[in-house]
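Q: below is the sequence, then the predicted model.
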Amino acid sequence: MRAVVQRVSRAEVRAGGETVASIGRGLLVLLGITHGDTAETARAFAQRIAGLRVFDDADGRMNLDLAAVGGAILCVSQFTLYGDVRRGRRPSFEAAAPGRAAQPVYRAFIEAVRGLGIPCGEGVFGAEMAVELVNDGPVTLVLDTDELARPRRA
């Protein structure tokens, strides 16, 4: 599972020309799912992302998480995070899980976020969408479950 996480002052996703979800302060999560990802993977990833201390405390240090600031998550499925451009100029998406396998994992992520008491808006799985955001900071992080499983360098 892979995510691009952006701290936002606001974000919105539209499908078919209509707004389907929007948030104020919080995190925009572009979520990619690969082969072998499970609901368990999604739940652990949701906890990790919701717990990121990327919001400023009273001293201006990134020390607070979503719950501490009353923030929300806007989650948008993004299979292109698994695009491979090592050969040629057209990306291969073989590493992205097919829609039928990815959608339940995507749903598990959203439900896990909500289960943590964090409001979670969502895009329309598999649809063409337009995402608008105001990146606050800017703060942008890339998280990958494979990378998170590796030991930290000394």
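A: Here it is on my side, so go on. Numbers count the residues shown, from 1 in each chain.

Q: when you work out contacts or count neighbours from here on, use the C-alpha atoms and nothing else.
A: OK.

Q: now do the strands in the chain.
A: Remark: strands assigned in the chain by DSSP state E are 2-15, 18-23, 26-32, 55-56, 62-64, 72-77, 120-122, 129-144.

Q: got a markdown table for those, with mean neighbour count and distance to residue 43 too?
A: Formatted as a markdown table, these follow (neighbours: other Cα atoms under 10 Å; distance: least, Cα to Cα, whole Å):
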| stretch | mean neighbour count | distance to residue 43 |
| --- | --- | --- |
| strand 2-15 | 21 | 13 |
| strand 18-23 | 17 | 21 |
| strand 26-32 | 27 | 13 |
| strand 55-56 | 18 | 22 |
| strand 62-64 | 14 | 21 |
| strand 72-77 | 26 | 14 |
| strand 120-122 | 21 | 14 |
| strand 129-144 | 15 | 14 |
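
Q: comparison target, given below:
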Amino acid sequence: MRALIQRVSAARVSVEHAVIGEIGPGLLVLICAMQGDTEAEADSMAAKISKLRIFSDQAGKMNRSLTDTGGGALVVSQFTLAADTSRGNRPGFSAAAPPADGDRLYQHFARALADLGIPVETGAFGADMAVTLTNDGPVTIWLDTNQTA
């Protein structure tokens, strides 16, 4: 799975001008299931994100996790994170999981994050969404379960 996370002071997602998910301080998580991904990758990604120490402590150092702060997560499906731009100027998305698998793994990831005690709001898989956020920092981190870091 691939994820782009952004530390936010607030974020919301709308479909057809109606807000369907909204959080205060926490993380906006743009998530993409890749070909061959399973629930194990979704669980691993959820655990990693819940424990990332990217929130400030009393001394102003990034030393607290989403779990520590009690912040929320706005989880939005984002198949374009699978973009392959190695040939030409038009991205290809064939590395993304097929829609049925992508939706299943997206839902599983959101539940796994919630099961870890994180308040979770979601977008709508496959919908044309408008995402609004206020970056905090800004702090933006790329995660991929196929890469070790």
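A: It's in. Please read these numbers as outputs of a predicted model, since none were measured by experiment.

Q: so can I have CSV of the strands of structure 1 showing distance to residue 100 of structure 1?
A: Compiled in CSV, those are given as follows (distance: least, Cα to Cα, whole Å):
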stretch, distance to residue 100 of structure 1
strand 2-15, 18
strand 18-23, 22
strand 26-32, 14
strand 55-56, 35
strand 62-64, 36
strand 72-77, 13
strand 120-122, 18
strand 129-144, 19
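
Q: nearest to residue 103 of structure 1, of those strands?
A: Residue 103 of structure 1 sits nearest to strand 72-77 of all the strands of structure 1, at 8.7 Å, using Cα to Cα.

Q: where does that closest one end up in structure 2?
A: Using TM-score structural alignment, strand 72-77 of structure 1 lines up with residues 72-77 of structure 2.

Q: that stretch against structure 1, how far on average?
A: Stretch 72-77 of structure 2 differs from its equivalent in structure 1 by a mean of 0.4 Å after superposition (mean Cα distance after the TM-score superposition for structure 1).

Q: list the contacts of that stretch.
A: Here stretch 72-77 of structure 2 makes contact (Cα atoms under 8 Å, 6 or more residues apart in numbering) with 11-13, 21-32, 66, 106, 110, 118-126.

Q: the strands of structure 1: which one's closest to residue 95 of structure 1?
A: Nearest to residue 95 of structure 1 among these is strand 26-32; the distance by Cα to Cα comes to 9.9 Å.

Q: what angle sits between that closest one and strand 129-144?
A: For strand 26-32 of structure 1 against strand 129-144, the angle by axes from the mean of the first three to the mean of the last three Cα atoms, to 10 degrees is 80 degrees.

Q: any idea how far strand 26-32 of structure 1 is from the middle of the chain?
A: 2 Å (Cα atoms, centre = their mean, to the nearest Å).

Q: how far apart are it and its match in structure 2?
A: Taken over the aligned residues, the distance from strand 26-32 of structure 1 to structure 2 averages 0.4 Å (mean Cα distance after the TM-score superposition for structure 1).

Q: so that strand versus strand 2-15, what angle?
A: Interaxial angle of strand 26-32 of structure 1 relative to strand 2-15 (the same axes, to 10 degrees): 100 degrees.

Q: who are the packing partners of strand 26-32 of structure 1?
A: With contacts taken as 3 or more Cα pairs under 8 Å, 6 or more residues apart in numbering; DSSP states H and E, strand 26-32 of structure 1 sits against strand 2-15, strand 72-77.

Q: would you list those in JSON lines and tack on distance to residue 141 of structure 1?
A: Converted to JSON lines, these look like this (distance: least, Cα to Cα, whole Å):
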{"stretch": "strand 2-15", "distance to residue 141 of structure 1": "5"}
{"stretch": "strand 72-77", "distance to residue 141 of structure 1": "14"}
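
Q: ok, the residue nearest the centre of structure 1 to residue 58 of structure 1 distance?
A: Geometric centre of structure 1, nearest residue: residue 29, 2.3 Å, by Cα atoms, centre = their mean. The gap separating residue 29 of structure 1 from residue 58 of structure 1 is 25 Å, by Cα to Cα, to the nearest Å.
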